[in-house]
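Participant: I need the structure of the sequence given here:
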Amino acid sequence: MKTLKATIAVMALVLFSAFTITNEGGYKVGDIATDFKLENIDGTMVSLADYKDAKGFIVIFTCNTCPYAVAYEDRIEALNKKYASKGYPVIAIMPNNTDVKPGDSMEAMRARAKAKGFTFPYLMDAGQKIYPKYGATKTPHVYVLQKTDKGNQVKYIGAIDDNYQDANAVNKKYVENAVDALLAGKEVQETHTRAIGCTIKV
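Facilitator: Model (predicted):
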């Protein structure tokens, strides 16, 4: 009986941790995000510094295998189409350990991007060195950055919107609201929301 109770307690803890969001050790709103150089699906190495004319970035940690990430693919593409020309391109980064998730391999990423017609870079966080710096815990997990004299400053962290299940039932478009505010020279009103998605696989 004690063994059963202990097993249930452990399972409850694992389940709780899967849905608990922490950002320990990662960036907070107002921090300056360091640049990176990661491989894109076309074989090129991409960094934020490559975007000389950008006003900022919509950095999204996402993947092929998470149902939440898949549910948001069209909305991520829509974000890039709406904001890349305005100076805020989407930079998608796949953070999972591909030994644990073979469906997130570079080959699979290329196939998915081609099938969906992604217009944004889809980078692999090889060695999983970048997502811990950001403090990303889920796929998808969004960081809106604004270029400043000090560097790329974090202005928003969290979810894309408030309804992962149905794009037509969204009430709050967190990322769009954040970017629209920055483009208008205003402060972002809602700077942090709870990212909903699958845990990043290590």
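
Participant: For the rest of this, base every contact and every neighbour count on C-alpha atoms.
Facilitator: Fine.

Participant: Next up, the contacts around the residue lying closest to residue 121 once chain neighbours are set aside.
Facilitator: Leaving out its chain neighbours, the residue that sits closest to residue 121 by C-alpha to C-alpha, 6 or more residues apart in numbering is residue 91, at 5.7 Å. Taking C-alpha atoms under 8 Å, 6 or more residues apart in numbering as the criterion, residue 91 is in contact with 57, 58, 59, 60, 120, 121, 122, 123.

Participant: So the first one belongs to a strand, correct?
Facilitator: Yes - applying DSSP: H, G, I helix; E, B strand; the rest coil, one finds residue 57 inside a strand.

Participant: Measure how buried the closest residue to residue 37 other than its chain neighbours is and give me the count.
Facilitator: Leaving out its chain neighbours, the residue that sits closest to residue 37 by C-alpha to C-alpha, 6+ apart is residue 47, at 4.6 Å. Other residues near residue 47 come to 15 when the count uses other C-alpha atoms under 10 Å.

Participant: before we move on, what about residue 116?
Facilitator: Neighbours of residue 116 using other C-alpha under 10 Å come to 12.

Participant: For my notes, confirm residue 78 occurs in a strand.
Facilitator: No - read with three-state DSSP, residue 78 is helix and lies in no strand.

Participant: follow-up on the earlier one: how much space between the residue nearest to residue 121 and residue 193?
Facilitator: According to C-alpha to C-alpha, to the nearest Å, residue 91 and residue 193 sit 19 Å apart.

Participant: Reduced to three states, what does residue 109 come out as?
Facilitator: Using three-state DSSP, the structure places residue 109 in helix.

Participant: Tell me how many other residues crowd it.
Facilitator: 21.

Participant: check contacts around it.
Facilitator: Residue 109 sits in contact with 41, 63, 64, 122, where contact means C-alpha under 8 Å, 6+ apart.

Participant: Quick check: chain neighbours aside, which residue is closest to the second one?
Facilitator: What it means is residue 63. With C-alpha to C-alpha, 6+ apart as the criterion, residue 63 has its nearest non-adjacent residue at 5.1 Å, and that residue is residue 94.

Participant: ditto for residue 194
Facilitator: residue 158 is the one closest to residue 194 (C-alpha to C-alpha, 6+ apart), at 5.3 Å.

Participant: run this one through as well so I can compare:
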Amino acid sequence: MKIIKTSAVVSIFVFITLAFTMKTDAGYKVGDKIEDFKLKNINGKMVSLSDYKTAKGFIIIFTCNTCPYSVANEDRIVAIDGKYKTKGYPVIAINPNDPNVSKGDGFEDMKVRATEKGFTFPYLLDAKQEVFPKFGASKTPHVFIVTKSTMKVEYIGAIDNSSRNADAVTEKYVENALDFLLVGKTPEKTETRAIGCSIKINKKS
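Facilitator: Predicted structure coming up:
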């Protein structure tokens, strides 16, 4: 009897997980040209890539407030923005989660989190969940590096090779890719596996 009850609980859990998460295999690939977008920043202003007149490119990171992997990478994201924004590659953070499904990922929650962590970059809400599917983002965090002159994707994947423990990092994927791009070279690694939480969507919407 216990086995039957356990199986039923597991089945329900799996069903709920599948119902409220999305894995997107479609979307931009390395070398693809992206479309610009316009999303609301936590300061209430709309932000698009075309606003960045002097940028050389963008570090677009799909992240959120609630995923442990995203939280573990927040300081690293702030550091990357501080290092590369002045070199022409600012971070653009986008929260793709539906706040009705993922409690704690609402617009007001984003404001609080950004203030607490000292975000130095825009933190945008993909309110209609129309941007992340175009990119093919499936995790938080999930990184896409794009050059502005061509609007082409140069790198897709993880921030580095340690999803949770910053002290265990031995290879900085994003920084390595940016260092190559800044000297006009193609990154040695253009794609890595993003590790994090699945993006939360509302199947009823």
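
Participant: Just give the TM-score of the two.
Facilitator: With the length set by TM-score structural alignment, normalised by the length of the first structure, the two chains reach a TM-score of 0.89; 197 aligned residues with a C-alpha RMSD of 2.4 Å.

Participant: circling back: so what's the residue nearest to residue 37 of the first structure up against?
Facilitator: With contact taken as C-alpha under 8 Å, 6+ apart, residue 47 of the first structure is in contact with 35, 36, 37, 38.

Participant: Reformat those residues as JSON lines; add distance to residue 143 of the first structure, neighbour count and secondary structure.
Facilitator: Below are the contacts of residue 47 of the first structure laid out as JSON lines (distance: C-alpha to C-alpha, whole Å; neighbours: other C-alpha atoms under 10 Å; DSSP: H, G, I helix; E, B strand; the rest coil):
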{"residue": "35", "distance to residue 143 of the first structure": "13", "neighbour count": "13", "secondary structure": "coil"}
{"residue": "36", "distance to residue 143 of the first structure": "14", "neighbour count": "13", "secondary structure": "coil"}
{"residue": "37", "distance to residue 143 of the first structure": "17", "neighbour count": "16", "secondary structure": "coil"}
{"residue": "38", "distance to residue 143 of the first structure": "17", "neighbour count": "19", "secondary structure": "strand"}
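
Participant: Could you work out the most separated pair of those?
Facilitator: Farthest-apart pair in the contacts of residue 47 of the first structure is 35 and 38; separation 9.9 Å (C-alpha to C-alpha).

Participant: Which residue ranges of the first structure form strands?
Facilitator: Applying DSSP state E to the first structure gives strands spanning 32-33, 38-40, 45-46, 56-61, 90-94, 122-124, 138-139, 141-147, 152-158, 198-199.

Participant: Using a markdown table, please lay out the contacts of residue 47 of the first structure together with distance to residue 109 of the first structure.
Facilitator: Shown next, in a markdown table, are the contacts of residue 47 of the first structure (distance: C-alpha to C-alpha, whole Å):
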| residue | distance to residue 109 of the first structure |
| --- | --- |
| 35 | 22 |
| 36 | 19 |
| 37 | 17 |
| 38 | 14 |
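
Participant: What is the nearest of the residues you listed to residue 132 of the first structure?
Facilitator: Nearest member of those to residue 132 of the first structure, counting by C-alpha to C-alpha, is residue 36, at 12.5 Å.

Participant: Quick one: neighbours of residue 184 of the second structure, just the number.
Facilitator: A total of 9 residues lie near residue 184 of the second structure under the criterion other C-alpha under 10 Å.

Participant: Kindly report the same for residue 5 of the second structure.
Facilitator: Residue 5 of the second structure - counted by other C-alpha under 10 Å - has 10 other residues nearby.

Participant: how much space between it and residue 13 of the second structure?
Facilitator: Distance of residue 5 of the second structure to residue 13 of the second structure, given as C-alpha to C-alpha: 12 Å.

Participant: nearest to residue 51 of the first structure, of the contacts of residue 47 of the first structure?
Facilitator: residue 35 (11.4 Å).

Participant: I figured the closest one hits residue 51, correct?
Facilitator: No - between residue 35 of the first structure and residue 51 there is no contact, the gap being 11.4 Å when judged by C-alpha atoms under 8 Å.

Participant: so what sits against both of those two?
Facilitator: Contacts common to residue 35 of the first structure and residue 51, judged by C-alpha under 8 Å, 6+ apart, are absent.

Participant: that older thread, what do we get in the second structure for the residue nearest to residue 121 of the first structure?
Facilitator: Following TM-score structural alignment, the counterpart assigned to residue 91 of the first structure within the second structure is residue 92.

Participant: so how far is residue 74 of the second structure from that match?
Facilitator: Separation of residue 92 of the second structure from residue 74 of the second structure (C-alpha to C-alpha) stands at 13 Å.

Participant: what do you get for residue 143 of the second structure?
Facilitator: Note on residue 143 of the second structure: its distance to residue 74 of the second structure, by C-alpha to C-alpha, is 13 Å.

Participant: for residue 95 of the second structure, same thing?
Facilitator: Counting by C-alpha to C-alpha, the gap from residue 95 of the second structure to residue 74 of the second structure is 13 Å.

Participant: which parts of stretch 112-128 of the first structure are buried?
Facilitator: Of the residues in stretch 112-128 of the first structure, 112, 113, 118, 119, 120, 121, 122, 123, 124, 125, 126, 128 count as buried by neighbour count, 16 or more other C-alpha atoms under 10 Å.
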